[in-house]
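Novice: need a structure here:
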Amino acid sequence: METLSYEIVINAPKQKVWDVLWNEKTYSEWTKFFNPASASVMKSDWKVGGKTYFLNTEGEGMVSTIDSLEEPDQIIFKHLGMVDKEGNEDT
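Specialist: Next comes the predicted model:
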C-alpha cells in the first residue's frame, strides 16, 4: 500500500490556527468539504479521557476520546466507535 503525506505552511500564529480548527463557529466551515451535504459539528468536554463527538446534522458520526491535548500545538484523538441517529454509541 502506498502511503501519502501532505504538508502545508500557514502564515499565521499557531494559536489562531488552533482557534479556527476547533472553534464551534469555524469548525463546520472547514469540515464541510468532507461532506458538503451535511454540516459537521464537534462536541467535546475538552478533557483527556473524556468524550468527543464528531457528528453530522442528523446526529450520526463518531465517538472519540482525547488521548493528548497540548494547546495550541497538538491534539490526538482516539476514535472509539460510531453514533447512530438515536444517539446510541457502538464501541
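
Novice: From here on, just use CA atoms for contacts and neighbour counts.
Specialist: Will do.

Novice: Find the residue closest to Ile75 in space, skipping its chain neighbours.
Specialist: Leu69 (4.6 Å; CA to CA, 6 or more residues apart in numbering).

Novice: Do a quick rundown of the strands in the protein.
Specialist: Secondary structure of the chain (DSSP state E): strands at 41-44, 52-55, 61-70, 74-83, 89-90.

Novice: One more, please, to line up against the first structure:
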Amino acid sequence: MQYLKEENMKELQFSIEIKAAKEKVWATLWEDTSFRDWANIIDEGTYMKGAMEEGKEIQFLSSVNGYGVTSLVEKLDPNAFILFRHSADTQASGQQEREKEWTGGTESYTLTEKDGVTTLLVKTEVPSEMEEVFTVRLPKVLERIKTLAVKHEESE
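Specialist: Modelled structure (predicted):
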C-alpha cells in the first residue's frame, strides 16, 4: 500500500524528561487505562482498537464523536520506539471518506534512558490548521504522561 502525505502537514516535535525507567514510560503510553487518560487531552474519549504489532493496523477512536484514524504500526521496538503511519480517517462504524487531513502523516515515540531518567521524544505530522491546537495540547500530554509514569514507577 502506498501512502501519499497531504501537502499541508506540519511536523511538530516535543520532548520531556521523566524520572522513571523506560519500561514504565512505555507501559504508561500504551496500556489501555493510562493511554485513555493522557489521550483524553488530545481528543476526549480516545481509545485504541487493534493489535500493537509491527505491520498491523490499529485504530485511535473517540468514544464521544466516533471519529478517529486508522494507523499502520510501521516500526516497533518495544520500550524504545514506535512509528505510526496514518492510513485512513475512520469512524467507529468503519473506515470512511471523511476529511483526509491525517492520511499519510506519521507519529513516533522514542524513549531513551540514562541514569534512571527517560527522555520521551514525540514527533508528529499534523494538518496545518491543527498546528496551534497540538502546539498547546502536546506539552500538556507529555506532562500528564510524566505524572502517570512517575506514579507507576513509585508504586513498584
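
Novice: residues in contact with the residue nearest to Ile75 of structure 1?
Specialist: Counting by CA atoms under 8 Å, 6 or more residues apart in numbering, Leu69 of structure 1 touches Val48, Ile75, Ile76.

Novice: that older thread, do you know which of the strands of structure 1 lies nearest Tyr6 of structure 1?
Specialist: Closest approach to Tyr6 of structure 1 among the strands of structure 1 is made by strand 74-83 (16.9 Å; CA to CA).

Novice: Now do that closest one: which range of structure 2 does it align onto?
Specialist: Mapped onto structure 2 using TM-score structural alignment, strand 74-83 of structure 1 covers residues 81-90.

Novice: mean distance, the matching stretch to its aligned residues in structure 1?
Specialist: Compared with structure 1 after fitting, stretch 81-90 of structure 2 has a mean deviation of 0.5 Å; criterion: mean CA distance after the TM-score superposition for structure 1.

Novice: I'd say Glu97 of structure 2 and Asp89 touch.
Specialist: Yes: look at Glu97 of structure 2 against Asp89 with CA atoms under 8 Å: they come within range, at 6.8 Å.

Novice: who has more neighbours, the two?
Specialist: Asp89 (23 against 9; other CA atoms under 10 Å).
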